[in-house]
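> with the input below, show me the fold.
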Amino acid sequence: MSDASFFTSEDAAPRAIKPAIVNGLRLKCPKCGKGKLLHSYLKVNDECASCGLDLSHQRADDGPAYLTILIVGHIMGFALHIAWVTWRPEPWVLATSMSLIAAVSALLLLPRMKGLIVAYQWAKRMHGF
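Next up is the predicted model:
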């Protein structure tokens, strides 16, 4: 029996990457864009409540944390330099404000990066790692 007999026509159809990624960044189901992707801060739902898409096998591991650190680190590096050159605040003020901004930014960005990676995996039929 060939492997092709196990796939339905829906499995063979190409999946659009851009809409899936946009839905993932919105923390919605990559397929329908309606159901919630996460049921707590970083836990992926087992299935979409709207379309029934099985998400139980999706795993993102360290990818979201890596992307979050990469993005926040670069933005904060430029912001630190600009703030220091422009305003010359006291070092403790600069350190405290930049640390607070970095922590809040990372906490807001982390679930969205998880949504992005799960949506990309779904669009590319990776089904986790």
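> C-alpha only now, for contacts and for neighbours.
OK.
> next up, the contacts around Gly35.
Shown in contact with Gly35 (C-alpha atoms under 8 Å, 6 or more residues apart in numbering): Lys28, Cys29, Cys48, Ala49, Ser50, Cys51.
> switch the cut-off to 10 Å
By C-alpha atoms under 10 Å, 6 or more residues apart in numbering, the contact list for Gly35 reads Asn23, Leu27, Lys28, Cys29, Asn45, Glu47, Cys48, Ala49, Ser50, Cys51, Gly52, Leu53.
> make a markdown table out of those residues and add neighbour count and distance to Leu94.
Listed next are the contacts of Gly35 as a markdown table, based on neighbours: other C-alpha atoms under 10 Å; distance: C-alpha to C-alpha, whole Å:
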| residue | neighbour count | distance to Leu94 |
| --- | --- | --- |
| Asn23 | 24 | 36 |
| Leu27 | 25 | 33 |
| Lys28 | 23 | 36 |
| Cys29 | 31 | 39 |
| Asn45 | 20 | 39 |
| Glu47 | 18 | 44 |
| Cys48 | 23 | 43 |
| Ala49 | 14 | 45 |
| Ser50 | 13 | 46 |
| Cys51 | 13 | 47 |
| Gly52 | 13 | 48 |
| Leu53 | 16 | 46 |
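> before we go on, could you also do this sequence so I can check it against the first one:
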Amino acid sequence: MAEIVHPLLPAVFRGLKGRCPACGEGKLFWRYLKVSDRCPKCDHDLARYPADDGPAYVTILLVGHLIIAPLLFFPIVWQAPAVYSVPILLGTLAVVTLVALSSIKGGWIGMMYALGSKDRDSRLHTADAAD
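Sure, this is the predicted structure:
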């Protein structure tokens, strides 16, 4: 089990807000999902946290279970003509997913900061490490 280096909840909440997990002041992203190399406020190295596919998986899991599954309980969703319901549902799903993805990626980076994970730790999980 990984040892927590920094307090977990403050770091995750700072990341969810799109802020540096170390200081909570600087912006975490310089574009939509592009993580800044360094925090503009505290100069913390933000590029060292590998948030590869984890945030996308968590986003799909949450959106699928919290948005799509409850919608199926409403008869209007599955009784309406597909010409109307499918574009509306897919459009809504796309917007919710894209909005949630940046926050979840920020929270993921905050979690990695709190656990003390680094980019070089990711090589431990590749096929080359077995050689």
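> could I get the TM-score for this pair?
Once superposed, the chains reach a TM-score of 0.82 (TM-score structural alignment, normalised by the length of the first structure), with 117 aligned residues with a C-alpha RMSD of 1.9 Å.
> give me the subset of the contacts of Gly35 of the first structure that lies in helices.
Among the contacts of Gly35 of the first structure, the members found in helices (DSSP state H) are Asn23.
> dump the contacts of Gly35 of the first structure to TSV, plus distance to Pro89 of the first structure.
Output for the contacts of Gly35 of the first structure, formatted as TSV (distance: C-alpha to C-alpha, whole Å):
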residue	distance to Pro89 of the first structure
Asn23	40
Leu27	37
Lys28	41
Cys29	44
Asn45	45
Glu47	49
Cys48	48
Ala49	50
Ser50	50
Cys51	52
Gly52	53
Leu53	51
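> which one of the contacts of Gly35 of the first structure is nearest Ala12 of the first structure?
If you rank the contacts of Gly35 of the first structure by distance to Ala12 of the first structure using C-alpha to C-alpha, Leu53 comes first, at 15.7 Å.
> now do the same for that closest one: its match in the second structure.
In the second structure, the residue matched to Leu53 of the first structure (TM-score structural alignment) is His44.
> who are the contact partners of the closest residue in space to its match that isn't next to it in sequence?
Excluding the flanking residues, the one nearest His44 of the second structure by C-alpha to C-alpha, 6 or more residues apart in numbering is Arg38, at 5.4 Å. Applying C-alpha under 10 Å, 6+ apart, we find Arg38 of the second structure in contact with Cys20, Gly26, Lys27, Leu28, Phe29, His44, Asp45, Leu46, Ala47, Arg48.
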